[in-house]
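1. With the sequence up front, the predicted model follows.
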Amino acid sequence: MKYALIKTFGVTALAAAVAACGGGDSSSDSTASTGSMSVGLTDAPVDGVSEVNIVVTGLVLQPADGERVSLTLEEPANLNLLDLQGGAVEALVTSEDVPAGDYSWMRLQLGEQSEFSVLTDEGGVENLRVPSGDQRGLQTSGFVVPAGGEVSFTIDFDVRKSLVYPPGQDQYLLKPVLRLVDNSEVGTLVGEVDYATLNQDETLGCNYEGAVYVYTGTVTEENLTDLNVTLTGDEAETQPLVVVPVNQDGGDSLYSYIAAFLPAGEYTVSYSCQIDDNEASDDLTFVGTQQVTIEAGETTTAATIPSD
């Protein structure tokens, strides 16, 4: 079976970001009929592949009340989503005037899927397709463009959750998982994992360098779940918001990670060095579970895993 392993946040899976110029005050011109918006693309990390190539041709905005707005890029953006990790953003639209008001969603418009591909770590090139029934999955939640102001959003196109290779298929499928955040309301989480020490603990069953799981709110270690578990209601908080791989930056045993574009608030962070294949529920062992607080515009450093 082919699978996408967990690597770093940015494409934690396949990720996309929409950025608009940050956080303006609409009170200075309440009668204005337009606002300024910029759009970019970011990605959350994924393992097992070195490239996830797509083509973006534009954006479609759906006002809560009014005609759809189409923004066509001057040139199609040929993107390797894995280049957009660790908070990197690809600008798609910059300081674009659009009608002010409430919007129901924003949708990424894709180019010819014959140009989509996945390059595996072994060097093989695989086809990549977005099933027709999942095209609507390329749209985000609602947002507001302030009259006479500027606004900044990021669409996180979570590749780790989106990229699958179903049994019996001869190609990867992209089943989009997107989240939209306001750039003025998000922060960044960084930390380190002492993988050399953890790898000596046979009870953990380490089979690769592992990844850090980030959950919204306070979740006890016994309730932590993997990527494939689908939960609803209050239990949805026990599914990871993002999963980011750890990366060896130097010659020592400390591996680092970064999770960007996290809305301000309380989070539970934990680590597993077992493979999560995103195609079946896995009985993962977690270690180093801790609570962190993310503040808007700030970088929070988590305690080293395992703690002293």
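-> Great, that's in hand.
2. can we go C-alpha only for contacts and neighbour counts from here?
-> OK.
3. got a list of what residue 224 touches?
-> Going by C-alpha atoms under 8 Å, 6 or more residues apart in numbering, residue 224 touches 238, 239, 286.
4. Quick one, which of these are buried?
-> 238, 239, 286 (16 or more other C-alpha atoms under 10 Å).
5. what's near enough to touch the first one?
-> In this case it means residue 238. Contacts for residue 238 (C-alpha under 8 Å, 6+ apart) come out as 215, 216, 219, 223, 224, 225, 231.
6. Include distance to residue 21 and secondary structure when you put the buried ones among the contacts of residue 224 into JSON lines, please.
-> Output for those, formatted as JSON lines (distance: C-alpha to C-alpha, whole Å; DSSP: H, G, I helix; E, B strand; the rest coil):
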{"residue": "238", "distance to residue 21": "33", "secondary structure": "helix"}
{"residue": "239", "distance to residue 21": "31", "secondary structure": "coil"}
{"residue": "286", "distance to residue 21": "38", "secondary structure": "coil"}
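7. structure B:
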Amino acid sequence: MDNSSSPIFKLIISVTLAVLLAACNGGGSGGSTASASGSDSQSTSGRGLILNITDAPVDDADIAEVWVRFTEVIVHPADGSDDIIHSVEDATDPNNILPYREIELKSLVGGKTMLLGEIPLDAGDYSWIRLVIDPDNTRIVETSGADYLMECPSCTQSGFKLNREFTIETTGWIDFTIDFDLRKSLTLRRPNKSRTDFDYIVRPTLRILDTELASSFIHGLVEDQHSELNPDVCWVYVYEGGAEIITPDDICLDSDTSICPQTDRPLLEAQVQLDTDTGNYVYNTGLIYPGLYTAALVCEADDPDVDDDLLFIEEAEVQADAVADGAQQDFTLIEIRILTLLKTLDDNADDNADEDASDTVTVGDTLTYRMELGNEGNVSLTNVTVSDPLIGLSELSCDTALPATLATDTTLECTATYSVQSEDLSIVNTATASADSTDPVNSSVTVDVENSAPSITSTPITEATVGVLYSYDVEATDPNAADELTFSLITAPADMTIDPSTGLIDWTPAAGDVGENATEVMVEDQDALSATQAFSITVN
């Protein structure tokens, strides 16, 4: 990438930060913990502001380096007087002093810092700090060697403004450290396509700390006790507060609470890395304020744009005191086996007669059940199987032969069908799934069988003779075997009767009944669902 022909313009970055300081006026005479390369030098008799840069790591394996070129720091006096503009220089080579300081952020993890600048200031109150960068030289370098400019949508609008009030005393320096959390700040516009400039988008998520007060850190070992678990993908999430009030949750940055509900989000994340000197997997949070924290080990991807459901392997309450060795909290990669089962009724199956997709079905419907088995643990599950004891259920058809091996974050599905019988009132059936070294899990589905109307199946007798007993035994059926049927006459000649239980009609026609006699009989069940039969009896 050659930007030598592009005009170098200054991009002023303004982002409101959540300032995590113990006091609003973070004065003090503590020196910088950063390496002081460059033209700035701290005078013991002077006063002003020291700014250091640190970073939380990014877990994109394609990113080798993240370069940001700083050109100025602007400080705003609280009394509204003119801003103080401090040019950032790099005097590593005294014979070639550069009018900027270029910092590679990925090298500043695990508590490492680099000096951005020492800014002499008069005694007084100040209300904010603003950083100025050169966007033509703020870029990503991938492991392939290719480098690309980063896009910052907010940079050309409000910029990055560090709203942090502070006071400069008559003597002494205030020392701040700015934490660029790249894991939260960087996204890739087109992750599955070849890269171009501005495909990487920077959405700065920063912390600003009083370096003197941020006098602690949390660190430790992560022991790997199983070859299937990979510590290289693990992180330790750190939350402000003890275990009694903290329920660890994922990174989720969207301000829309329908996307990112208000829960316990991590203050910072420390990557688990292999210490090549000791052969151990370790982590280090970098600078934090002394206090009570909750640390949680997680070993899966976390998309900051969505509310992920993460599996936290271990959690621990950590008291981080202001001591040189920090607070040590070790973790162990524990095998967690979680077999899940979800059984559902597929209302949209082609052979399902329940076309209204309701929770009720009728006799004769063919129901299709789906059983989804999942592995939400962190190791593979073996000898996975599922059974369903419902009498009349078809043989299970699964997309993987059972017993199966189920890798982490994968599922398998089985289906079976059942034809609703006349004796079914409510169908309750429970599937059971099992795997090696796990407890069986159950999932049930209940469907109510909708009552259906009866029907009259007999053929009426339509002729009778005066003075001779007429009989017609009305016959009816009901799809629901348990229904009780009642017979009655809706329209009938005088003196005609019907047995309400059996449906037997008796009638002796008189001389006045000669001719046609309209008759209608009804049968109904206990839910008043009914059927009728109308006919005419000719009396001779």
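-> In hand now; what should we look at? Note that the structure is a prediction, hence the values are computed from the model and not measured.
8. picking that back up, go through the buried ones among the contacts of residue 224 of structure 1 and name the one nearest residue 96 of structure 1.
-> Closest approach between those and residue 96 of structure 1, by C-alpha to C-alpha: residue 239, at 35.4 Å.
9. ok, the closest one to residue 268 of structure 1 distance?
-> 11 Å (C-alpha to C-alpha, to the nearest Å).
10. Which residues are in contact with each of these two?
-> residue 215.
11. got the buried residues for stretch 138-149 of structure 1?
-> For stretch 138-149 of structure 1, by 16+ other C-alpha under 10 Å, it's 138, 139, 140, 143, 144, 145, 146, 147, 148, 149.
12. now, the most widely separated pair of those?
-> Greatest spacing in the buried residues of stretch 138-149 of structure 1, by C-alpha to C-alpha: 138 and 148 (28.0 Å).
13. For stretch 290-303 of structure 1, measure first residue to last.
-> 8 Å.
14. Tally up the residues packed near residue 159 of structure 1, please.
-> Look at residue 159 of structure 1: counted by other C-alpha atoms under 10 Å, it has 31 neighbours.
15. From the buried residues of stretch 138-149 of structure 1, pick the one nearest residue 166 of structure 1.
-> Nearest to residue 166 of structure 1 among the buried residues of stretch 138-149 of structure 1 is residue 138, at 19.8 Å by C-alpha to C-alpha.
16. Next, find the distance separating the alignment partner in structure 2 of the closest one from residue 206 of structure 2.
-> Under the alignment by TM-score structural alignment, residue 138 of structure 1 pairs with residue 160 in structure 2. Distance from residue 160 of structure 2 to residue 206 of structure 2, counting by C-alpha to C-alpha: 10 Å.
17. for residue 295 of structure 2, same thing?
-> For residue 295 of structure 2 relative to residue 206 of structure 2 (C-alpha to C-alpha), the value is 20 Å.
18. okay, the two: which has more neighbours?
-> Taking neighbours as other C-alpha under 10 Å, residue 295 of structure 2 and residue 206 compare with residue 295 leading, 28 against 22.
19. quick one: that one is in a strand?
-> Yes: under DSSP: H, G, I helix; E, B strand; the rest coil, residue 295 of structure 2 falls within a strand.
20. Map it across to structure 1 for me.
-> In structure 1, residue 295 of structure 2 lands on residue 269 (TM-score structural alignment).
21. returning to that earlier point: can the buried ones among the contacts of residue 224 of structure 1 go into CSV with extra columns for distance to residue 111 of structure 1?
-> Output for those, formatted as CSV (distance: C-alpha to C-alpha, whole Å):
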residue, distance to residue 111 of structure 1
238, 35
239, 32
286, 40
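22. quick revisit: how about the nearest residue to the match of residue 295 of structure 2, chain neighbours excluded?
-> residue 214 (4.8 Å; C-alpha to C-alpha, 6 or more residues apart in numbering).
23. ok, now residue 195 of structure 1?
-> Excluding its sequence neighbours, the residue lying closest to residue 195 of structure 1 (C-alpha to C-alpha, 6+ apart) is residue 253, at 5.9 Å.
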